[in-house]
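Provide a 3D model corresponding to the input given below.
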Amino acid sequence: MFKALMLENTDGFKASVTQVDEARLPQGDVTVAMAYSTLNFKDGLAIANKSPVVRQWPMVAGIDGAGTVLESSHPNWRAGDAVVHNGWGVGETHWGCLAEKARLKGDWLIRLPSAFTPRQAMAIGTAGYTAMLCVLALEDHGVKPDAGEVLVTGATGGVGSVAIALLAKLGFTVVAATGKASEEPYLKSLGASSVMDRTTLSAPGKPFQKERWAGVVDAVGSHTLANALAQTRYGGVVAACGLAQGMDLPTTVMPFILRGVTLAGVDSVMAPLVKRQRAWDRLACDLDPALLETMVHEVPLEAAIASAHDLMDGKVRGRVVVRLAV
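Have a look, this model is predicted:
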């Protein structure tokens, strides 16, 4: 038996931390003893039942996990290996990692970078790994630190916090957009040069506005993304990875055809292994573990449900790490 955060929908939705028989674990070629997991936006949606994230019931929540291999029939893994898991539909169609044990596919795993402990890997989680993918998208499209300001929306969230820290270390001038004015000291401690009120971006705006941003990391979507695009400088790049405000995009083609703006979509869930490995290798080089610690709030598994609701209510700053090992 092992503890897991189980989501059920038989006689109405229910989320609970319960004991689960190991015989119920799904098919997979690697069994992992999970040391830590985390709460990402998608986890919050699933646990708080805010969106139809879960596709099969019952479901163990948790798209991320870090731990040690217990058993493996996969050629790349053996007992004792330290591994990290992100995405791949886990917590949606396959039992997830907010549990003391998980059975996964070896092809989904990457080796825990030596620069990080399992706790630090989950302080990064999908949110931080996505932030790195966004930074790589800006770099790959030619955005350099001397090109001008880079905007980060949803700045106090997991993606935003890590993106600010990464971009600042790489020499970019970062402007953080947030609705939490009291968090300005926190955002500047991560490396933001200035902080702006998100309301200047979140309302409907003109399709073409004064040029400002050389690059954008957007985890918000909707009008915020539309306004960011309308303000992006000639040849600039917007990396879009989230939909906290909404999944709509009320914009026009004008930024693309008159300013040559690139909208780069960033997916972390099904990204191929080579892209994942590149992101984690860069995180190991470019993310300061001490700075990472300032973003982290650790909770036991029993507190994860309440923390998920706090995440959905906008009460969480940075990253929530869920402790699974005793």
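
Only C-alpha atoms from now on, for both contacts and neighbour counts.
OK.

From the rest of the structure, what touches stretch 170-185?
By Cα atoms under 8 Å, 6 or more residues apart in numbering, the residues outside stretch 170-185 that reach it are 144-146, 148-156, 164, 167-168, 187, 191-199, 286.

Restricted to helices, list those residues.
The helices, defined by DSSP state H, take in 164, 167, 168, 187, 199, 286 from those.

Please work out how many residues are found near the nearest residue to the third one once chain neighbours are set aside.
Just to be clear, that refers to residue 168. Closest residue to residue 168 apart from its sequence neighbours, by Cα to Cα, 6 or more residues apart in numbering: residue 191 at 5.1 Å. Residue 191 sits with 24 neighbouring residues when counted by other Cα atoms under 10 Å.

Wait, residue 191 touches residue 162, no?
No. Applying Cα atoms under 8 Å as the test, residue 191 and residue 162 come out as separate, 10.1 Å apart.

on that earlier part again, and the ones in helices among the contacts of stretch 170-185, which two are the farthest apart?
Spatially, the most separated pair among the ones in helices among the contacts of stretch 170-185 is 199 and 286, at 30.7 Å (Cα to Cα).

So between the two, which is more surrounded?
The neighbour comparison of residue 199 against residue 286 (other Cα under 10 Å) goes to residue 286, with 16 against 11.

In terms of helix, strand or coil, where does residue 292 fall?
Following DSSP: H, G, I helix; E, B strand; the rest coil, residue 292 is assigned to helix.

ok, so what distance separates it from residue 258?
From residue 292 across to residue 258, the span is 39 Å (Cα to Cα, to the nearest Å).

can you check residue 122 too?
According to Cα to Cα, residue 122 stands 41 Å off from residue 258.

So between these two, which is more surrounded?
Legend: neighbour count by other Cα under 10 Å for residue 122 and residue 258, higher for residue 122 (30 against 11).

one more to put side by side:
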Amino acid sequence: MDNRAFKAMIVTETEEKQFVRAIGERHVDDLPVGEVLIRVRYSSLNYKDALSASGNKGVTRRYPHTPGIDAAGIVAESSAPNVKPGDEVLVTGFDLGMNTSGGFAEYIRVPAAWVVPLPAGLSLRESMIYGTAGFTAALSCLRLIDNGVAAGHGPILVTGATGGVGSIAVAILAKCGYKVMAATTKGAETSYLRQIGANEVISSSEVDDQSGRPLLKPRWAGAVDTVGGNILSTAIKATRYGGTVTCCGNITSGELHTSIYPFILNGVSLLGIDSVNCPAPLRRRVWKRLSGEWKLDHLDTITTELPNLEALDERIGLILQGKNRGRAIVRIGD
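Have a look, this model is predicted:
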């Protein structure tokens, strides 16, 4: 392919700690080394993208930069024997959109090991409705199930339930027959959460215990925590004997203050969820579930589709203000 120009979001540090983002022009030769060049059709907006697009150097060290930790599209060029031009593929996780030029662009170039063939049963658009958030939610649910938490054991708590990970976790668990208790700060979204499968909606304040007690009255058989901090601590303390809590986010805090008592007296398991460097066999297993038995019936209910890259700016502001609901995807090419 010639050194063609393409559109991309470009975030630039204009002076120390001052950043601007704009849709500009890049060239294929500007992209990093990799075996696979992909013409992007859809991407999605995650909290990590909003941080990168705002100059957060805990996510992205070097600017100018193109964010976008998710991308789905068609292979334009490939030197890898197992990836062919014309293949429909997706990329989530690894370093895409962090320090490697990401999916908020018409082209990405990545190592072949990052590329996942589009699973049968999913369109490129649907794969980005899931994206990293949906993959993380599904991985959390899979770990709960693999660790022995059955639907008959009691309700499953999902924190940050209106967010991307939370919304999809609620929907997957409901589809699998679990009773779901959705915790949110957004009481106005109760009908939305019930629509996607929540049996009960509670305020996040009910999962923010300030008593200092090491154990609380058991309320749920397991939990998918997306926010961290004291809410995670509370979720652990109120989990029933033998239950499991998964942890995948730190939007409230990266610190965890608890005691060993839930673990040694109630046999609670705490499982960390890493969707970035997830091994390929597990990654494909999760995507197979999402395209098959866990494919959601109401994907559009949780989705806002942005028509182009220019529409990302406003949505980035909403996600940083905590006003985002569900998933936002962006259409990049025809």
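
one step back: please list all residues in contact with the residue nearest to residue 168 of structure 1.
Counting by Cα under 8 Å, 6+ apart, residue 191 of structure 1 touches 164, 165, 168, 169, 174.

top of those by neighbour count?
The most crowded member of the contacts of residue 191 of structure 1 is residue 164, carrying 32 neighbours; neighbours defined as other Cα under 10 Å.

Any buried residues in stretch 289-306 of structure 2, and which?
Using 16 or more other Cα atoms under 10 Å as the test for burial, stretch 289-306 of structure 2 gives 289, 290, 291, 294, 295, 296, 299, 302, 303, 304, 305, 306.

With stretch 177-197 of structure 1 instead?
Quick answer for stretch 177-197 of structure 1 (16+ other Cα under 10 Å): 177-180, 184, 186-188, 190-193, 195-196.

aligned partner of residue 168 of structure 2 in structure 1?
With TM-score structural alignment as the criterion, residue 168 of structure 2 lines up with residue 162 in structure 1.

So the residue nearest to its match when sequence neighbours are not counted, which state does it fall into?
Distance criterion Cα to Cα, 6+ apart; nearest residue to residue 162 of structure 1, sequence neighbours excluded, is residue 128 at 5.5 Å. Judged by three-state DSSP, the three-state class of residue 128 of structure 1 is helix.

Just list the residues touching the residue most central in space within structure 1, thanks.
By Cα atoms, centre = their mean, the mean C-alpha position of structure 1 lies nearest to residue 127, the distance being 1.5 Å. By Cα under 8 Å, 6+ apart, residue 127 of structure 1 lies in contact with 40, 158, 159, 162.

do that again at 10 Å, thanks
38-42, 64, 86, 133, 157-163, 219, 241, 268, 318-319 (Cα atoms under 10 Å, 6 or more residues apart in numbering).

Among those, name the ones in strands.
38, 39, 64, 86, 319 (DSSP state E).

In JSON lines: the residues you listed, plus neighbour count.
Converted to JSON lines, these look like this (neighbours: other Cα atoms under 10 Å):
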{"residue": "38", "neighbour count": "32"}
{"residue": "39", "neighbour count": "29"}
{"residue": "64", "neighbour count": "28"}
{"residue": "86", "neighbour count": "26"}
{"residue": "319", "neighbour count": "29"}
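
okay, among those residues, which ones form the most distant pair?
By the measure Cα to Cα, 86 and 319 form the most distant pair in these, at 15.0 Å.

circling back: of the contacts of residue 127 of structure 1, just the buried ones, PyMOL syntax please.
Buried members of the contacts of residue 127 of structure 1, defined by 16+ other Cα under 10 Å, are picked up in PyMOL with:
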select buried, resi 38+39+40+41+42+64+86+133+157+158+159+160+161+162+163+219+241+268+318+319
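
ok, back up a step: map the residue nearest to residue 162 of structure 1 onto structure 2.
Under TM-score structural alignment, residue 128 of structure 1 pairs with residue 134 in structure 2.

Now do its match: how many residues are near it, please.
24.

hang on, isn't it packed against residue 93?
No. Using Cα atoms under 10 Å, residue 134 of structure 2 is not in contact with residue 93, being 11.8 Å away.

doesn't residue 290 of structure 2 fall inside a helix?
Yes. Under three-state DSSP, residue 290 of structure 2 sits within a helix.

What lines up with it in structure 1?
Under TM-score structural alignment, residue 290 of structure 2 pairs with residue 283 in structure 1.

In contact with that match, which residues?
Contact analysis of residue 283 of structure 1 by Cα under 10 Å, 6+ apart lists 113, 115-116, 121, 124, 128-129, 131-133, 162, 166, 277, 289.

hang on, residue 33 of structure 1 is in a helix, isn't it?
No. Secondary structure of residue 33 of structure 1 (three-state DSSP): strand, not part of a helix.

quick one: what's aligned to it in structure 2?
Using TM-score structural alignment, residue 33 of structure 1 sits opposite residue 39 in structure 2.

Provide the aligned range in structure 1 for stretch 249-256 of structure 2.
By TM-score structural alignment, stretch 249-256 of structure 2 lines up with residues 242-249 in structure 1.

What lies in contact with the matching stretch?
In contact with stretch 242-249 of structure 1 (Cα under 10 Å, 6+ apart) are residues 41-42, 130, 153-154, 159, 202, 217-227, 265-267, 312.

switch the cut-off to 7 Å
Residues from elsewhere that reach stretch 242-249 of structure 1 (Cα atoms under 7 Å, 6 or more residues apart in numbering): 218, 219, 220, 221, 222, 223, 226.

ok so, going back, out of the buried residues of stretch 289-306 of structure 2, which one sits closest to residue 31 of structure 2?
Nearest member of the buried residues of stretch 289-306 of structure 2 to residue 31 of structure 2, counting by Cα to Cα, is residue 306, at 24.4 Å.
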